[in-house]
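> take a look and give me a structure for this.
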Amino acid sequence: MTSHPTPPPTAPRIAVFGSANMDLVAYVPTAPRLGETVTGSAFRTVPGGKGANQAVAAARAGGAVTMIGAVGADAFGPQLRTSLAESGVDTSGLRTCDEASGIAHIVVDGQGSNSIIVVPGANGTVTGLSAGDEQRLAATDLLLLQLEIPLPGVLAAARAARAHGVRVVLTPAPAQPLPAEILAATDLLVPNEHEAAALTGRSDPAEAAAELLTTVPEVVVTLGAAGSLYATRGAEPVYVPARKVTAEDTTAAGDTFVGALAVAAGEGRTMPAALAWASAASALSVQRRGASAAMPHREEIDASTATPASATPAETD
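Now for the predicted structure:
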């Protein structure tokens, strides 16, 4: 077992309420079309799930992280739990249920792009808080949420966090209509450009962000290789460029970004500085294969940001 240092007492306290999946990853030169069979070049079984991915990313980036969710009583359950623990994540809130563990079938092509099918399994049982969950949330500074668990569970966690003054960060993925109650309990919304368009009907990221600000106080729209866009009420949006790298595998790049962003924001950095640091973490992750296995540790992120990219005002139409 790999040993990882314990976060310092001053590390941002982060809870992740979300999914844990086993990723079944096939690598192919070209992704198959409907009805087509292709020969792959490699296959890997990698712990993943958007919740677990964000937890690992935040822990490796220096956060004191607690994971709340569910795994199955099958062979994947202990593997998922061990993977989180080895990255320094507290798994006392990760329950075991009778359902099979969640899985994701992922196809990665020769350009590093991917397509994913998620089967929720145990994640589908997380419809609310379990014993001790509210206390776990109350003891943190920031809560990370995604949409790979049922919306009632997301709402219950957001409400509990808000009641205890914990900042709520929501990644609206997979994209779906969001109840007003969830948005009302969200402090920072972090969609990618496709999710932002799905939520607003606007293809321009700056326009989408402006519309989202009518429901949440802060928005970060991630733009892949183009960087990210930060918008808050009463201020001009800010564009933060991405690091220029050659992608090997983009799986979990967004989760790496959010996990690192949570740590940087929890440390009190300005949002442009936090976004630049998170972008560096994401850039490191896409140069490696896999999801959680590709996520960088804090020392690597710090080393890659010795000369950080500067933020510039975003262009709007």
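> CA only for contacts and neighbour counts going forward, please
Will do.
> what is the burial count for the nearest residue in space to T215 that is not next to it in sequence?
Nearest in space to T215, with sequence neighbours left out and distances taken as Cα to Cα, 6 or more residues apart in numbering, is L183 at 6.2 Å. Other residues lying near L183 total 20 when counted by other Cα atoms under 10 Å.
> before we go on, could you also do this sequence so I can check it against the first one:
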Amino acid sequence: MDLVAYTRAAPHRGETVSGREFRTVPGGKGTNQAIAAARAGGAVAMIGAVGDDDLGPRLRAALEGAGVDTAALRTVHGPSGIAHIVVDDDGGNSIVVVPGANGTVTGLAPGDEERIAAADALLMQLELPMEGVLAGARAARARGVRTVLTPAPAQPLPDELLALTDLLVPNEHEAAALTGHHVPRRAAVAFLDLVPEVVITLGEAGSLYAARGVEPFTVPALPVRAVDTTAAGDTFVGALSVAAGEGRPMADAMAWAAAAAAHAVQRPGASSSMPTREEIDTLHTTTQLQDAR
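Next up, the predicted model:
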């Protein structure tokens, strides 16, 4: 659950500032990507855990309300995961994640391998223990299912996980932390020694694609005024995975995902800000027509 405080500027260490609004919004990178993909038209099942506290039923209901299958979402004793988020007037954010129930997902439960095997793609993030992420990646690779990894929160990645990843989608800060290269194109090229494809999200500068044997290219972001950038990257990944699963060329899939992210940053909240497929299609088509003029 995202506990979101909106304020003019985020406090510095030791400083107290006044906020203008507070919201609780279902979030977490896994939930965000699941809801984004479902609203973008994907058929989505969620593997994870919530606690038996007051937040657990709300998180489950948010997923189900977006059309996500929660049969594999476990309920465990203890608190659900939470994120303390401060959003400033420029739409920027700072986040502290407390894993809670997420920390119990150290492997797959009965039926999870079959769910993964039936999918076109497995979307993974790093808010679960690494053992759980690796278990999912191994199951996907064994069944020939495409794996998409968002390496966030940024941390050293095991060689095995990288070897099991088909598409890596870091943001520019995560890419720099993982490769030591602060120029995104250099970071992308470095990643290709480890994974076959990478998309680095660049915020207002769009996104950068690189693959082995392909000249890297950038797809621009849409020029909009950001209200809250929380979950913009997750919205992008969810929409990108749906578009790629439909067989769209990567450049078009990235542009479609950029339209989804542009919608999301114009609204407050994480999962509550994510657009429907119709909204994405409309903005994407409008942008293409404007570019053609």
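> so after superposing, what's the score?
Here the superposed chains carry a TM-score of 0.98, computed using TM-score structural alignment, normalised by the length of structure 2; 289 aligned residues with a Cα RMSD of 0.9 Å.
> coming back round to it: from P217 of structure 1, how far out is the residue nearest to T215 of structure 1?
L183 of structure 1 sits 10 Å away from P217 of structure 1, going by Cα to Cα, to the nearest Å.
> kindly report the same for F76 of structure 1.
According to Cα to Cα, F76 of structure 1 stands 38 Å off from P217 of structure 1.
> next: P29 of structure 1.
Using Cα to Cα, P29 of structure 1 is found at 42 Å from P217 of structure 1.
> so for these two, which sits in the more crowded spot?
Each of P29 of structure 1 and P217 had its neighbours counted (other Cα under 10 Å), and the higher figure belongs to P217 (17 against 14).
> please tell me how far the equivalent of S292 of structure 1 over in structure 2 sits from G107 of structure 2.
The pairwise alignment with structure 2 assigns S292 of structure 1 to S271, based on TM-score structural alignment. Between S271 of structure 2 and G107 of structure 2 the computed distance is 26 Å (Cα to Cα).
> which one's more surrounded, those two?
For S271 of structure 2 against G107, the residue with the higher neighbour count under other Cα under 10 Å is S271, and the figures read 28 against 16.
> isn't that one right next to A38, touching?
No: the pair S271 of structure 2 and A38 fails to qualify as a contact (Cα atoms under 8 Å) at a distance of 11.1 Å.
> now do the strands in structure 2.
2-7, 19-25, 48-51, 73-76, 82-87, 93-98, 121-124, 146-149, 167-168, 197-201, 207-211, 214-219 (DSSP state E).
> what does the second one correspond to over in structure 1?
If I follow you right, that is strand 19-25 of structure 2. Equivalent residues of strand 19-25 of structure 2 are located at 40-46 in structure 1, counting by TM-score structural alignment.
> what does the first one give?
Applying TM-score structural alignment, one finds that strand 2-7 of structure 2 aligns to the residue range 23-28 of structure 1.
> dead centre of structure 2: give me the residue that sits there.
The centre of structure 2 sits closest to D234, judged by Cα atoms, centre = their mean, with a distance of 2.5 Å.
> now which residue in structure 1 aligns to that residue?
In structure 1, the residue matched to D234 of structure 2 (TM-score structural alignment) is D255.
> just checking, its match touches A58?
No: using Cα under 8 Å, D255 of structure 1 is not in contact with A58, being 9.2 Å away.
> against D88 of structure 2, how distant is G269 of structure 2?
Note on G269 of structure 2: its distance to D88 of structure 2, by Cα to Cα, is 13 Å.
> higher neighbour count, those two?
Neighbours around G269 of structure 2 and D88, counted as other Cα under 10 Å, are more numerous at G269. The numbers are 26 against 20.
> where do the helices sit along structure 1?
Per DSSP state H, structure 1 carries helices over the ranges 50-60, 76-86, 133-138, 151-163, 180-184, 193-200, 205-212, 253-266, 271-285, 298-304.
> packing partners for the second one?
Under the contact definition 3 or more Cα pairs under 8 Å, 6 or more residues apart in numbering; DSSP states H and E, helix 76-86 of structure 1 sits against strand 21-27, strand 42-48, helix 50-60, strand 64-72, strand 90-97.
> average offset of that helix relative to structure 2?
By mean Cα distance after the TM-score superposition for structure 1, the fitted helix 76-86 of structure 1 averages 0.3 Å away from its aligned residues in structure 2.
> that helix aligns to what range in structure 2?
Using TM-score structural alignment, the match for helix 76-86 of structure 1 in structure 2 runs over residues 55-65.
> now that stretch: buried residues?
Residues of stretch 55-65 of structure 2 classed as buried under the neighbour-count rule (16 or more other Cα atoms under 10 Å) are 55-56, 59-60, 62-64.
> how about the contacts made by the closest residue to A72 of structure 2 other than its chain neighbours?
Using Cα to Cα, 6+ apart and skipping residues adjacent in sequence, the residue nearest A72 of structure 2 is I47, 5.0 Å away. I47 of structure 2 is in contact with 70, 72-74, 112, counting by Cα atoms under 8 Å, 6 or more residues apart in numbering.
> go again with 10 Å.
30-31, 34, 69-74, 105, 108-109, 112, 115-116, 124, 136 (Cα atoms under 10 Å, 6 or more residues apart in numbering).
> next: A43 of structure 2.
34, 37, 67-69, 119-120, 242.
> which pair of these spans the longest distance?
Checking those against each other with Cα to Cα, the farthest-apart pair comes out as G67 and D120, at 17.2 Å.
> for the aligned partner of L143 of structure 1 in structure 2, which non-adjacent residue is spatially closest?
Alignment of L143 of structure 1 against structure 2 is given by TM-score structural alignment, with L122 as its counterpart. What sits nearest to L122 of structure 2 in space, not counting adjacent residues and going by Cα to Cα, 6+ apart, is T147, at 4.9 Å.
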